[in-house]
Structures are given as structure tokens and as C-alpha cells.
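Visitor: how would this look folded up:
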Amino acid sequence: MTLRVEESADRVVATLDRPEKRNAIDQATIDAIHALCAGLEDDPRTLILTGSGGTFAAGADIAQLRERTPDDARRGINAMAFLRVRELPMPVIAAIDGHALGGGAELAYAADLRIGTPSLTIGNPETRLGIMAAAGATWRLPEIVGEARASELLLTGRALDADEALAWGLVSRIVPAEDLLDTAHAIADRIAANDPLATQHTKRALRAPRSAHPAVELELQAELFASPEKHRRMTAFLERRAR
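Guide: Take a look at the predicted model:
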């Protein structure tokens, strides 16, 4: 099993689990990610992605990658799986300990929120191996850290340490390794306290292209204004304030 999945009513924790390969992402992992996403598309819940053994994912499995052909590249084996993660209805939290390199970094970029530990190392060294980062980094990374910083990382192949990743906004916080999952769960708790439909619509608006705004959020807000949950939550708020 390359991906351990623990499910509860409002969240799923998925742990990359190939410690002998530093959680390198192979075809079995990609297949497991697709299966995970299928379940979360049918039953939306917050997803926490993490890795075992003090590593998030040291990259794609180089032994498999070496044998892939131009046709394999055009199929976007990793890219399609990570796109599916990005498009999940509810938020995705990447809890990153240790290395997140190459494909591991691109999986983390697909998340909505990223938190890390002091041992975090994240980046894309693909050009050293005669390939490019083609599973989302060339368009997601500029959205996260800006074009100039993304260009520096992708064109030089250097990785960021924890302090740089935090300063650049690639992660939102750095916590001790022993607190990483508790912090991810605390974030998931805050999400779970909110209206799921409002959370899903907020994520849709965040992911929409600039050209879609402001129309996209006005339509989504209109749906929420018609929701009984909006009336219930606002009534409860007003009643609490009146006490």
C-alpha cells in the first residue's frame, strides 16, 4: 500500500507511505490518488495530505520515470492526478515534513493550504535530470509565489528551506514536526465548523480565472443566499448577540 487513507465524517487523512523510497511517487501511488479523489468527489470532505518517515515525497519514482516515453509525457500521468487533487470540492491541506521535491513539490502545490516543519525542503530539480516540472509547477508556482520567484526556482532547480518557504508564502506556517498533524487537524476543525457549501463555493471562487470575476462569486453567493443554512446560521448568530 503506497497511500494510507484514514477516513472520518468530515475529513480524510492520506499518508504517502513508501518510506524505503522516501515516498517517491510511482504509478501505484498515482492510481491510489485517483481512487482517493473519486471518493472525495462523491463525498466531499477536507483532505489532509502528508508523508511517512519524516518525508513528504522526495519526487517521482526515477526508475519508472526513466522508462516513460513521449506518449507517456503527453498523457500527463502525474499532472492529471494532481489536477484532480486541485479540483476537489473541499479544501486540501498539505502537511509537509522534510523533503517535497519534484513531483512531491507539485503535489503540495496542488493543495489549497500548505504547512511545514523546520526540516522542510521544497523545490523542483527536474532540469538536472533532463526533464522539466510538468505536473503543475510552471503555472501553479507563479500563482503562489509570483512569476519572478517561480522562474528562479524552476530555472535554477534550487530548493527552499523552511524559512525561505515561509517568507515567500509557499507555506503559511512552520510548526515543530511533532505538532504538524495536530496543526493540520486544527485547521480542518475550523473548516468543519463552517458551512460546507459556503466553503465549497469559496474554493470555487478562489480557483476561478481572473476573467470570471466578479460574476462567479455573485452567482455562487446567490445560491448561498437561497440556502436554508444561511438563514439558520445568521439567526443563531443574532440570537446569541441578543442575549
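
Visitor: C-alpha from now on. contacts and neighbour counts both.
Guide: OK.

Visitor: Which residue, other than its chain neighbours, is closest to Leu83?
Guide: Ala110 (7.0 Å; C-alpha to C-alpha, 6 or more residues apart in numbering).

Visitor: ditto for Ala28
Guide: Leaving aside its sequence neighbours, Ala28 is closest to Thr2 (6.7 Å, by C-alpha to C-alpha, 6+ apart).

Visitor: residues in contact with that neighbour?
Guide: Leu16, Asp17, Arg18, Asn23, Ala28, Thr29, Ala32 (C-alpha atoms under 8 Å, 6 or more residues apart in numbering).

Visitor: Go again with 6 Å.
Guide: Asp17, Arg18, Thr29 (C-alpha atoms under 6 Å, 6 or more residues apart in numbering).

Visitor: Quick check on the residues you listed: which are buried?
Guide: Asp17, Arg18, Thr29 (16 or more other C-alpha atoms under 10 Å).

Visitor: can you give me the helices in the protein?
Guide: Applying DSSP state H to the chain gives helices spanning 27-42, 62-67, 70-75, 77-86, 103-109, 137-145, 147-156, 162-167, 180-192, 196-207, 215-225, 228-242.

Visitor: Of those, give the one that comes closest to Ile48.
Guide: The closest of the helices of the chain to Ile48 is helix 180-192. By C-alpha to C-alpha, the value is 7.0 Å.

Visitor: got the buried residues for the closest one?
Guide: By 16+ other C-alpha under 10 Å, the buried positions in helix 180-192 come out as Leu180, Leu181, Thr183, Ala184, His185, Ala188, Ile191, Ala192.

Visitor: one more, for comparison:
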Amino acid sequence: MEVLLESGGDRVALVRINRPEARNALNSAMRGQLARIFADLAGNDEIRCVVLTGTEKVFAAGADIKAMADAQPVDMMLRASERDWALIKDFPKPLIAAVNGFALGGGCELAMHADMIIAGEGAKFAQPEIKVGIIPGAGGTQRLLRAVGKFKAMKILLTGEMVSAQEAEAMGLVTEVVPDTEVLDRALELARSIALLPPIAARKIKELVLQGGDLPLDAALVMERHAFQLMFGTEDQKEGMHAFLDKRVPNFKGL
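Guide: The predicted structure is shown next:
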């Protein structure tokens, strides 16, 4: 297996990309493994948050160019890789990417599927597809635009140049930058803190942010208001508010 599923402790799962001999390049087998793992985690009520990481030197260095060099349009269509990506795109639980080293091309796109990105000081991000005669094909143009705005996105996409972790944080692509040796620990720390909170509320927040961002403000506010009202039908809402009033730590059960 080139994608490993490990315990992150305290209702957290750790998904680790492990193909170091190819700098974690995302071939079809790896995308399929990622898709199956995320499909299983989506239905596992014991897991409330997931951390996605690579190795200490590389998160993922893009697609496998050797496998695509002589492909024809029909070959790429029949691969239907969008079906694998969809299971990560539609993953309903909080997802944190822990990025060390290179996140290039498909690796950068994969990181952008996460809800937060914790990057090491030495991390590098890029969409270098233009340098090999193609464009990003897993949401790179669209997610990057929404993350950093038109002018920063255009520079990254049209030059293919790498962006440092510090630059990525300044433009809004990265959540936090920490020392390289602390990336995974920080991501797991965040994941465990989220896993202690009410999972229904966490899932609804993710849904609202992702869906509401592309709606007119008034429509998004209506969606938010309805979701807010629905929270009062959960046991976790009662537990959270009564724990606050009783000055005790709440025990959220996901109900």
C-alpha cells in the first residue's frame, strides 16, 4: 500500500502518502487508495477529524508524468480520475493537511482539498503544469483562485514557480507555518482539539463554508440560519449549553 491509514489518537485518523521513491507522485493506484480510505472514513462514526500527510521531505510532487506523457484525450477521459478526487472533495468531516517539503501540481491540489493546511518552514507549493504543456486538472485553477485571489493565482499558474511556505501563508493559501519537525504534531494537536467538539456542528460548518462561498450572500445567510436553527435539535447543543452554565467540561456524543 502506497497510502497508509494510521491512528492519530482521540477519534483522529492519520492518512499518510508513502511513495518516497517517486516523491509521492500521485499515480492512479494511489488516487484509488486515497478514495477508498476517505470513503471508509466518511462512514466511520468513531472518526471525527482526519490529518493527511506525506513524508518528512515531500507531501506529494504532483502527478506521475511518465504515466501521462504519451496519453491521448480519450485515455485521460477514460481514467475518470475525477471520481477519486470527488471522495476527498465531498469528505464531510474536518480535514487537515500537514505539509512538509514539496506540494506540487496534483500535490498542491490535494492539499487544497483540506480545510486547513499546516506547513513546515521548508515547504514549497506550486502548480507547474504549464511547464510541461498542460494545465491543472484537479481543481488547481479554481481552488487557488478562491484561496488567494486572481492576481496571486495568475502568477502561480502562469509561471509555474514555487511559492515558499511563508509566501503561501501571507497570501492565504496556508493556515499556519511551523518548524519542519513540528508539522505533524501541530496538525494532530489541532485535529484532536476539533475531535473533542460536537461533530454535527463541525460537519455543518464545513458544509456551509464550502457551499456558501459560491452563493449570493443573502442565499448563503438563509442557508446558515436554517442550519443554526437545526442545531437546537441535537443533544450536543443541550449538553454544550448546560455544561457552560454548570461550569463543567462538555461531553459531546455526536447526537
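
Visitor: Please state their TM-score.
Guide: The TM-score (TM-score structural alignment, normalised by the length of structure 1) is 0.93; 241 aligned residues with a C-alpha RMSD of 1.6 Å.

Visitor: Closest one of the buried ones among the contacts of Thr2 of structure 1 to Pro228 of structure 1?
Guide: Closest approach to Pro228 of structure 1 among the buried ones among the contacts of Thr2 of structure 1 (C-alpha to C-alpha): Thr29, at 40.1 Å.

Visitor: quick one: contacts for the most centrally placed residue in structure 1?
Guide: By C-alpha atoms, centre = their mean, structure 1 has its centre lying nearest to Ala111, at 1.4 Å. Going by C-alpha under 6 Å, 6+ apart, Ala111 of structure 1 touches Val92, Ile93, Ala94.

Visitor: if we can go back for a sec, if I look at the residue nearest to Leu83 of structure 1, how far off is Leu129 of structure 1?
Guide: To Leu129 of structure 1, Ala110 of structure 1 is 22 Å away according to C-alpha to C-alpha, to the nearest Å.

Visitor: neighbour count winner among the two?
Guide: Shown here are Ala110 of structure 1 and Leu129; by other C-alpha atoms under 10 Å, Ala110 has more neighbours (25 against 9).

Visitor: Can you tell me the residue that sits opposite that one in structure 2?
Guide: In structure 2, Ala110 of structure 1 lines up with His113, judged by TM-score structural alignment.

Visitor: List of residues touching stretch 129-143 of structure 2?
Guide: Glu109.

Visitor: let's see it at 8 Å
Guide: Counting by C-alpha under 8 Å, 6+ apart, 82, 85, 105-106, 108-109, 112, 127, 153, 157-160 sit against stretch 129-143 of structure 2.

Visitor: For these, could you give me TSV that also reports neighbour count and distance to Ala13 of structure 2?
Guide: Formatted as TSV, these follow (neighbours: other C-alpha atoms under 10 Å; distance: C-alpha to C-alpha, whole Å):
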residue	neighbour count	distance to Ala13 of structure 2
Glu82	14	24
Trp85	20	19
Gly105	27	25
Gly106	26	22
Cys108	26	21
Glu109	26	21
Met112	22	18
Gln127	28	28
Ala153	20	31
Leu157	22	32
Leu158	14	36
Thr159	14	36
Gly160	19	33
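
Visitor: Make a markdown table from those residues and add distance to Asp236 of structure 2 to it.
Guide: Formatted as a markdown table, the contacts of stretch 129-143 of structure 2 follow (distance: C-alpha to C-alpha, whole Å):
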| residue | distance to Asp236 of structure 2 |
| --- | --- |
| Glu82 | 35 |
| Trp85 | 32 |
| Gly105 | 40 |
| Gly106 | 38 |
| Cys108 | 36 |
| Glu109 | 34 |
| Met112 | 30 |
| Gln127 | 42 |
| Ala153 | 40 |
| Leu157 | 44 |
| Leu158 | 47 |
| Thr159 | 48 |
| Gly160 | 46 |
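
Visitor: Now do the same contact list for Glu239 of structure 1.
Guide: Residues near Glu239 of structure 1 by C-alpha under 8 Å, 6+ apart: none.

Visitor: Return the residue of structure 2 aligned against it.
Guide: That one, Glu239 of structure 1, aligns with Asp246 by TM-score structural alignment.

Visitor: just Gly146 of structure 1 next, same as before
Guide: Gly146 of structure 1 maps onto Gly149 in structure 2, with residues paired by TM-score structural alignment.
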